[in-house]
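*Asks:* Model the following, please.
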Amino acid sequence: MTDTLVAPSATPKHEDERRGVLQQMLDSSWLLIVTAVVLALVASSVLVAAADQDVQKTATYLFARPSDFFAALWESVYAAYSTLFRGAIFDYQATGLRRVRPITETMTASVPLIFAGLGLAVGFRSGLFNIGAQGQVLVGAAAATYVGIAFDAPAGVHVALACLAGIAAGAAWAGIAGILKARTGANEVIVTIMLNSIAFQLISYLLTTSLLRQGGTRPISPAVADTAQLPLLAGASFRLHAGFLLALLAAVGVWWLLERSTLGFRFRAVGANQRAARTAGIRVNLVFVLVMLVAGGLAGLGGAAQILGTDKQLQASSAGSIGFDAITVALLGRSTPLGTVLAALLFGALRAGSPLMQSSAGTPIDIVQVIQASIVLLIAAPPLVRRFSALHWVAGIAGSTKKKEAHA
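*Replies:* Here you go, the predicted structure:
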């Protein structure tokens, strides 16, 4: 594959603009990221309070007895976030091992998000808008499921083969977009979005055939063999499995790839300036393909971990919203391995804690989706966050000081 497949003329203007927007998001400071999360929680608090019946009732006589309104307001917000904490981190109202079960659920929920987020982070750092993690997760899950139910092998070998199948399937699926990008200049955003839909329909169909259904009438696969399941890390009382350790190892591997390897330097060079990378002799089109293969392999491994470690069975809905949430995870983590892991743990906490928040505090579980969507909005609009944050005032003060020094 040579770079003559796509004319090495200047990168299209709209691609330069997209890379500029992406680079602005990736260059956001940690203070800006934290501010975005806090603002998202504050904005969601308004909806939490508005949905509370006591707040609605006391609002009818707000001016007569404002203390009742503000007491109900505080109680609704405190109840929502305290139960979210109990469901995601530490349940101080439980007894025994049940107290620490929430943090293990958070770690379990974060596993596929870490894998998929790392895959997207590699693409973002390379200047590619890979929006196809959802489909890559799903085909990876399907491949791992097939190996898990159709083959017999010793425990260690079987789970390794299933994971490798997930990696290969995800890489192949993402490679389609990479090859089309390299050979025809096709927009990777459109291609990967379409591949998401194709993956969903394909897996839905395969679940009605003997290939994945393996008997029965429901569109769901049988449970994968015990030898293909990822081992539990904390005993049968918890769902935390070895996939979490694999995810951390993957994060270390991605860090080494991007920061210490020659290939990773080429990835970052293409992401920083495609024209300069071509001038320096980097085969940009080959980089497109390799980036998508790495990204798809990581996302496919995330799908495999979801099946082999948590779900044990495959459905068309097994991927949930993992692939789409991973976009936010990668952006929130500034597309760095450490940041991606921390962002995935945050989203895992929101997932793990939301059921208790709904059942105990009566807060709609959709509030969690509002928090996630608000984070996306604020991360995608750094100037807006700066306007509402201390960064704006600090920048203003610093600018005034410099002007005074210049005049002096």
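
*Asks:* okay, CA-based contacts and neighbour counts for the rest of this
*Replies:* Will do.

*Asks:* and the longest helix along the chain, what other elements does it pack with?
*Replies:* Secondary structure of the chain per DSSP state H: the longest helix is helix 155-184. Counting contacts by 3 or more C-alpha pairs under 8 Å, 6 or more residues apart in numbering; DSSP states H and E, helix 155-184 is packed against helix 133-150, helix 188-206, helix 284-305.

*Asks:* let's see it at 6 Å
*Replies:* Packing partners of helix 155-184 (3 or more C-alpha pairs under 6 Å, 6 or more residues apart in numbering; DSSP states H and E): helix 133-150, helix 284-305.

*Asks:* which stretches of the stretch 301-408 of the chain form helices?
*Replies:* 322-332, 337-361, 366-379, 382-388, 390-407 (DSSP state H, counting those that start in this stretch).

*Asks:* To A80, which of those helices lies closest?
*Replies:* Of all the helices of the stretch 301-408 of the chain, helix 337-361 sits nearest to A80, with 5.6 Å by C-alpha to C-alpha.

*Asks:* Going by neighbour count, which residues in that closest one are buried?
*Replies:* Buried residues in helix 337-361, defined by neighbour count with 16 or more other C-alpha atoms under 10 Å: 337-358, 361.

*Asks:* repeat for stretch 41-57
*Replies:* Here stretch 41-57 shows 41, 44-45, 48-50, 52, 54-56 as buried, counting by 16+ other C-alpha under 10 Å.

*Asks:* Stretch 185-194 now?
*Replies:* So, applying 16+ other C-alpha under 10 Å, buried residues of stretch 185-194: 187-188, 191-193.

*Asks:* out of these, which one sits closest to C163?
*Replies:* T192 (22.4 Å).

*Asks:* returning to that earlier point: in TSV, list the buried residues of stretch 41-57 along with distance to T104 and secondary structure.
*Replies:* Formatted as TSV, the buried residues of stretch 41-57 follow (distance: C-alpha to C-alpha, whole Å; DSSP: H, G, I helix; E, B strand; the rest coil):
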residue	distance to T104	secondary structure
L41	23	helix
S44	25	helix
S45	26	helix
V48	26	helix
A49	29	helix
A50	32	helix
D52	30	coil
D54	34	helix
V55	34	helix
Q56	36	helix
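
*Asks:* Which of those residues sits closest to A169?
*Replies:* Of all the buried residues of stretch 41-57, L41 has the smallest distance to A169: 37.2 Å, by C-alpha to C-alpha.

*Asks:* please give me the structure for this one as well, since I'd like to look at both together:
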Amino acid sequence: MSNRVVNILVPVISVILGLLVGAIVMLVSGYDPILGYTALWNGIFGDAYAIGETIRQITPYLLAGLSVAFAFRTGLFNIGVEGQLLVGWFAASYVGIAFDLPMYIHLPFAIIAAALAGAAWAFIPGLLKAKLQVHEVIVTIMMNYIALHTTNALIKVVSDGGDNTGTINASASLKSAFFESITDYSRLHYGIFIALAMVLLMWFILEKTTTGYELKSVGFNKHASEYAGMNVNKNIILSMVIAGAFAGLAGAMEALGTFQYANVKGGFTGIGFDGIAVALLGANTPLGVIFGAVLFGSLKYGALNMPNEAGIPVEIVSIVIAIIIFFVACGYVIRYFLEKANKKKEAK
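*Replies:* Now for the predicted structure:
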């Protein structure tokens, strides 16, 4: 059995096992798993609207997953994606409202502002890690809360005490009349192309540039990299800045594509924290992040249909989704058993 076959079988077996155990949970709880999974399928692929909304849900997950994966590939654990996303969301909204420019200037300006805001927010833990050896996990977690309350306060200032910034100008919007027409007026927008372009950009940076080689080297072994003449501190900061830019772009997708405004939030969006799971599911590779985002986004949106169509309580739905993701995350165990079975077969 070749490595390519194993790579294909691992996620397939993981998903099947997750679905089977999820079905057992539904049966034990007194619900019909066939009806439950039919509702899940319809929630994802049932009609043009569902497909459009599913792809829309996948878009920010792609960018949040890239943010976590990029930092991880360079030896850092970015738990601050949520905060970086929130400041990017606010920056994109503010630029979208405060300026009146032609679309070909306004939209890129708003997107770049979100990326810069996320990068600036991630620069702080990167600098503290590089200069003072302060652990990035602690700093990024704390900065999530600072971002939440800071953006809420800024929204109130911008809106004169209101709960949202107001609708952004059409010249800064990612909304698509074409996508609306083919998906029965879903909120699918052009941001999906930006997210996929960022997947290619991450691959290009890490695999085809000297900077990417240095970033990965520092991630593998800081001391050896320093001995080889690389600037370790610069690469640590650069890694966090790039990761933060990806997270800021995820915020821009929500601001300019899905919601068209920034609003005061009583808690976190969850997208940044889900991005950790997306990156882990995708083994922190660009192609893997696509798989993780598609799986996570599809399950998250499709599951909303299970209580409505199959009458399954939200709590059971959450358990089923968590079990499926758990088995996919345990793909390394499945890979171990497949490779062990393959060695036995070759020995015989």
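
*Asks:* Can you give me the TM-score here?
*Replies:* For this chain pair, the superposition-based TM-score is 0.89 by TM-score structural alignment, normalised by the length of structure 2; 338 aligned residues with a C-alpha RMSD of 2.3 Å.

*Asks:* thinking again about what came up before, so which of the helices and strands packed on helix 155-184 of structure 1 gets nearest I375 of structure 1?
*Replies:* For I375 of structure 1, the closest of those is helix 133-150, at 19.1 Å, according to C-alpha to C-alpha.

*Asks:* The closest one vs structure 2, mean deviation?
*Replies:* Its aligned residues in structure 2 lie a mean 0.7 Å from helix 133-150 of structure 1 after superposition (mean C-alpha distance after the TM-score superposition for structure 1).

*Asks:* Same list (the helices and strands packed on helix 155-184 of structure 1) but as TSV, adding distance to G271 of structure 1 and mean neighbour count.
*Replies:* Shown next, in TSV, are those (distance: least, C-alpha to C-alpha, whole Å; neighbours: other C-alpha atoms under 10 Å):
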stretch	distance to G271 of structure 1	mean neighbour count
helix 133-150	19	30
helix 284-305	10	30
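
*Asks:* Any idea which of those gets closest to R19 of structure 1?
*Replies:* Distance to R19 of structure 1, taken as C-alpha to C-alpha, is lowest for helix 284-305 among these, at 14.3 Å.

*Asks:* Count the neighbours of A247 of structure 1 for me.
*Replies:* When neighbours are defined as other C-alpha atoms under 10 Å, A247 of structure 1 has 24 of them.

*Asks:* Please disregard the earlier target; I meant L233 of structure 1.
*Replies:* Residues lying near L233 of structure 1 (other C-alpha under 10 Å) number 15.

*Asks:* Could you list which residues are in contact with it?
*Replies:* Neighbouring residues of L233 of structure 1 by C-alpha atoms under 6 Å, 6 or more residues apart in numbering: 240-241.

*Asks:* Turn the helices and strands packed on helix 155-184 of structure 1 into JSON lines, columns for distance to I179 of structure 1.
*Replies:* Output for those, formatted as JSON lines (distance: least, C-alpha to C-alpha, whole Å):
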{"stretch": "helix 133-150", "distance to I179 of structure 1": "15"}
{"stretch": "helix 284-305", "distance to I179 of structure 1": "6"}
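
*Asks:* Looking at those helices, which is nearest to V224 of structure 1?
*Replies:* Closest approach to V224 of structure 1 among those is made by helix 133-150 (4.7 Å; C-alpha to C-alpha).

*Asks:* residues in structure 2 matched by the closest one, start to end?
*Replies:* The aligned range for helix 133-150 of structure 1 in structure 2 is 81-98, by TM-score structural alignment.

*Asks:* for stretch 263-272 of structure 1, same thing?
*Replies:* Aligned by TM-score structural alignment, stretch 263-272 of structure 1 corresponds to residues 211-220 of structure 2.

*Asks:* of the helices and strands packed on helix 155-184 of structure 1, which approaches P219 of structure 1 most closely?
*Replies:* helix 133-150 (12.7 Å).

*Asks:* Give me the helices and strands touching that closest one, please.
*Replies:* Judged by 3+ C-alpha pairs under 6 Å, 6+ apart, the packing partners of helix 133-150 of structure 1 are helix 155-184, helix 188-206, helix 284-305.

*Asks:* mean distance, the second one to its aligned residues in structure 2?
*Replies:* Read that as helix 188-206 of structure 1. For helix 188-206 of structure 1, the mean deviation from structure 2 after alignment is 1.2 Å (mean C-alpha distance after the TM-score superposition for structure 1).

*Asks:* where does that helix sit relative to the chain's centre, distance-wise?
*Replies:* What separates the centre of helix 188-206 of structure 1 from the centre of its chain is 18 Å, taken as C-alpha atoms, centre = their mean, to the nearest Å.

*Asks:* Give me the contacts around it.
*Replies:* Surrounding helix 188-206 of structure 1, the residues in contact under the criterion C-alpha under 6 Å, 6+ apart are 129, 131-132, 134-135, 177, 316.

*Asks:* repeat that with 10 Å
*Replies:* Contacting residues not belonging to helix 188-206 of structure 1 are listed as 128-139, 141-142, 173-174, 176-182, 207, 209, 211-213, 219-221, 288, 292, 314-317, 319, 323 [C-alpha atoms under 10 Å, 6 or more residues apart in numbering].

*Asks:* Not counting its neighbours along the chain, what's nearest the residue nearest to the spatial centre of structure 1?
*Replies:* Centroid check for structure 1 by C-alpha atoms, centre = their mean gives A326 as the closest residue, at 1.6 Å. Closest residue to A326 of structure 1 apart from its sequence neighbours, by C-alpha to C-alpha, 6 or more residues apart in numbering: G117 at 4.6 Å.

*Asks:* aligned partner of that neighbour in structure 2?
*Replies:* Here G117 of structure 1 is matched to G65 in structure 2, going by TM-score structural alignment.

*Asks:* Hmm, that match is touching N284, no?
*Replies:* Yes. Using C-alpha atoms under 10 Å, G65 of structure 2 is in contact with N284, at 8.1 Å.

*Asks:* what residues are shared contacts of those two?
*Replies:* Counting by C-alpha under 10 Å, 6+ apart, the residues touching both G65 of structure 2 and N284 are 276, 278, 292.

*Asks:* Check the secondary structure at G264 of structure 1 for me.
*Replies:* Reduced to three states with DSSP: H, G, I helix; E, B strand; the rest coil, the structure at G264 of structure 1 is helix.
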